[in-house]
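> Next comes the sequence, and after it the predicted model I'd like to discuss.
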Amino acid sequence: MRPVAPGARPDQSKGQLSGIAVPLGLLGFLGVQFLLGMAINLFVQLSPSGAVMTEMMGNGLLVGIHMMFGMILVAGGVLGVATALPNGRQATACAVVALVGILTAGLGGVAFLMGGQSNGASYLMAVGFLVAVGGYIAEIVAVR
């Protein structure tokens, strides 16, 4: 019988860190995405045209990086669901909720750029962000 680490349950596998590595990494990416979004909100003047590519090219790197991080988060969210499957239904459900939050925030972002920076679209991004963060925190708790 192998010795058990202090505070660990005997049934915990050695690879527990691998069970929380993806949601922890995605929480970090969400934090960077939040800071990029706030920088755009505070320091970038967006045109009311609603042309997404024009905004990405015309407003320099910040909008483009923010959009690329969003795409990375969607891919990471799908990966997060796939890696949560072996950790049970509760962890998988939390990962799915987080992915829905990421998609919601992304839709809010597209609506924000295409719809003249509406307050509703900005609120949708904020709600999606919080749902994603809550989903990943809940997944980490479920895995532990």
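That came through, no problem.
> CA atoms for contacts and neighbours, from now on please.
Fine.
> Remind me which helix or strand V97 belongs to.
If you go by DSSP states H and E, V97 is part of helix 89-114.
> Please state the offset of stretch 102-122 from the chain centre?
15 Å (CA atoms, centre = their mean, to the nearest Å).
> Pasting the second one now:
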Amino acid sequence: MGSKWKVIICVTFILIILGLPIKAHAHGVVIEYTSNISDIEIEITAKYDTGEPMDGAQVVVYAPDDPSTPWLTGVCDEKGHFTFTPDTSKPGIWDVQIRQAGHGGIIHIPVGEDGVATSGSSGGDYSVLQIVLMSVCVIWGLVGTALYLSSRKIARKRA
């Protein structure tokens, strides 16, 4: 088989592989919290990145003074909501872990003696730096592959 056909088959295979994952079957988790300044109660909202609520997800809350022992455990309601009131005598970062069927996430909530920050998110989006870095890596890989294939072609012509 000629080298021309090998390149065509290789490019076709790569295009097929890149075209197959049109829809991913796995999904991420987005966790957000809200709190009123006057009220210390924190409401957690957990949903998949598709927007579907994490109905019945397990919730574990860890206090800042003992991050290895659960301070509170519970379950999200049918809308993916879970509400708790942290102990303000334990200021610091409270960790809330939410898991369901192998999917999950954790959110860090700053709690001071005067209350809780008003809202926050687990940050499911990529930062600009991450997007730029991923783009550079993809371009680097494509250029490297092209240079490798062209060097093999030049080496064959010399031989």
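Nice, thanks for sending it over. Worth saying up front: this structure is predicted, and the values here are computed from it rather than measured.
> Drop the TM-score for these two in here.
TM-score for the superposed chains, counting by TM-score structural alignment, normalised by the length of structure 1: 0.29, backed by 83 aligned residues with a CA RMSD of 5.5 Å.
> ok, and what's touching the helix or strand following the helix holding V97 of structure 1?
Once helix 89-114 of structure 1 ends, the next helix or strand along the chain (criterion: DSSP H and E) is helix 119-143. For helix 119-143 of structure 1, contacts defined as CA atoms under 8 Å, 6 or more residues apart in numbering pick out 16, 19-20, 23-24, 26-27, 30, 34, 87, 90-92, 94-109, 111-112.
> Roughly how far does A82 of structure 1 sit from C94 of structure 1?
Noted for A82 of structure 1: a distance of 12 Å to C94 of structure 1, by CA to CA, to the nearest Å.
> should've said I65 of structure 1
Applying CA to CA to I65 of structure 1 and C94 of structure 1 gives a distance of 27 Å.
> ok so, going back, which elements pack onto the helix holding V97 of structure 1?
Helix 89-114 of structure 1 makes packing contacts with helix 52-58, helix 61-84, helix 119-143 when contacts are defined by 3 or more CA pairs under 8 Å, 6 or more residues apart in numbering; DSSP states H and E.
> Give me whichever of the ones you listed is most buried.
Neighbour counts (mean count of other CA atoms under 10 Å) averaged over each of these peak at helix 119-143, with a mean of 20.
> Give me the angle between that one and helix 61-84.
Angle, helix 119-143 of structure 1 to helix 61-84, by axes from the mean of the first three to the mean of the last three CA atoms, to 10 degrees: 30 degrees.
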